[in-house]
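Engineer: Show me the folded form of this:
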Amino acid sequence: MYSHLLVPIDGSALSRTAMLSAMEFARDASAKVTVLTVVEPFHIFTVSSEQLETTREGYRQHAKAETAAVLAVAESEAKHFGIPCDVVQIESDDPYREIIRTAAQRGCDLIAMASHGRRGVAALVLGSVTTKVLTHSKIPVLVFR
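Structural biologist: Below is the predicted model of the structure:
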């Protein structure tokens, strides 16, 4: 039924659990996966402790290293499940838009993601990324809790 899943992750424990469930689903469906992580760009005015404590270049290096580690785990888990896996890292202020855009560009027929991640105060004020994906995506969305 589904042949290509987009699995957005953010490094949180819940997104890792959702990723593993999505990979199990993909294995059972003989589907491939694309694992996506969206990194928030550096902002001079921010409440993010990672950005308050560093320079723009320091933040980029830290984000790149953290993202590489998260995506390496995804690739390793995909190998364990025996499924084809691509990984993608994008920098954006609008993760939900990038999730939907990446799914469309890569020909994904299902987005499989956690019910919530680690977006902090912005998630409380603006709503979760998952809710926005559910609201705006024309591609079916499978939400793991």
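Engineer: all contacts plus neighbour counts: C-alpha atoms, from now on.
Structural biologist: Fine.
Engineer: Not counting the helix or strand encompassing Met23 itself, show me its contacts.
Structural biologist: Taking DSSP states H and E as the definition, Met23 sits inside helix 13-29. By C-alpha atoms under 8 Å, 6 or more residues apart in numbering, the list of residues contacting helix 13-29 from outside reads 1-5, 7-9, 32-33, 74, 77-78, 81-83, 112-114, 116-117, 144-145.
Engineer: Now show me the structure for the sequence below, then we'll compare the two:
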Amino acid sequence: MTASPFHRILVGWDASPAARTALATALALAGDRGSVIVRAVLVPSEHTETSGEQSRDLSAQRTWAQEQFDQARQALPAVAGHVRLDWGESTDIASDLITSAAEQGCDLVVLGRHGEDSRLRTRPLGAVVRQVTEQAGLPVLVVPAATAHRGGG
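Structural biologist: Next up is the predicted model:
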């Protein structure tokens, strides 16, 4: 097996099918020697009245994202040693992902192409993908959500 040129890969995580595909892709690219950092960016609600409500909202987002990550991780081949979930909190998801990738010395960012079915409060992932690919300063791989195989062809 050829060694991967990528050693630290950041995956944008919104728990959508495309994010799950991005995670699987990143793990395959990282191989046995690379590491994958899965970054979930929590977006504070604009419609909370108190800091306590906002805190509860962010806590609920975090719990849900963690549960979805745990489920996705269990469905993948045993690679537990080199994948971890990391957290951010921002209204600018793309900037958070770019900054995190740079701070953690990543050499690739993997993003899913769709995010509309996520329960996290994000703007459409297309805008995030566009901003990250234009501004990251490192390779960005954009993957579509996996689709069920439909017999024939």
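Engineer: And the TM-score between these chains?
Structural biologist: In this superposition the chains share a TM-score of 0.78, using TM-score structural alignment, normalised by the length of structure 1; 134 aligned residues with a C-alpha RMSD of 2.7 Å.
Engineer: The contacts of helix 13-29 of structure 1 in helices, which ones?
Structural biologist: 74, 77-78, 81 (DSSP state H).
Engineer: export those residues to CSV and tack on distance to Thr17 of structure 1 and neighbour count?
Structural biologist: Listed next are those as CSV, based on distance: C-alpha to C-alpha, whole Å; neighbours: other C-alpha atoms under 10 Å:
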residue, distance to Thr17 of structure 1, neighbour count
Ala74, 11, 25
Glu77, 11, 17
Ala78, 13, 24
Phe81, 14, 16
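Engineer: Which single one of the residues you listed is nearest to Lys132 of structure 1?
Structural biologist: Ala74 (23.7 Å; C-alpha to C-alpha).
Engineer: quick revisit: and the contacts of helix 13-29 of structure 1, which of them are buried?
Structural biologist: For those, a burial check counting by 16 or more other C-alpha atoms under 10 Å picks out 4-5, 7-9, 32-33, 74, 77-78, 81, 83, 112-114, 116-117, 144.
Engineer: which residues in structure 2 form strands?
Structural biologist: Under the criterion DSSP state E, structure 2 contains strands at 8-13, 35-42, 83-89, 108-112, 140-143.
Engineer: Stretch 129-136 of structure 1 vs structure 2, mean deviation?
Structural biologist: In the superposition against structure 2, stretch 129-136 of structure 1 averages 0.7 Å from its aligned positions (mean C-alpha distance after the TM-score superposition for structure 1).
Engineer: what residues does that stretch touch?
Structural biologist: Stretch 129-136 of structure 1 is contacted from outside by 95-97, 99-100, 113-116, 123, 141, 143, using C-alpha under 8 Å, 6+ apart.
Engineer: Okay, buried residues for it please.
Structural biologist: Buried, per 16+ other C-alpha under 10 Å, within stretch 129-136 of structure 1: 129-130, 132-134.
Engineer: before we move on, what about stretch 62-79 of structure 2?
Structural biologist: Those would be 62, 65-66, 68-69, 72-73, for stretch 62-79 of structure 2 by 16+ other C-alpha under 10 Å.
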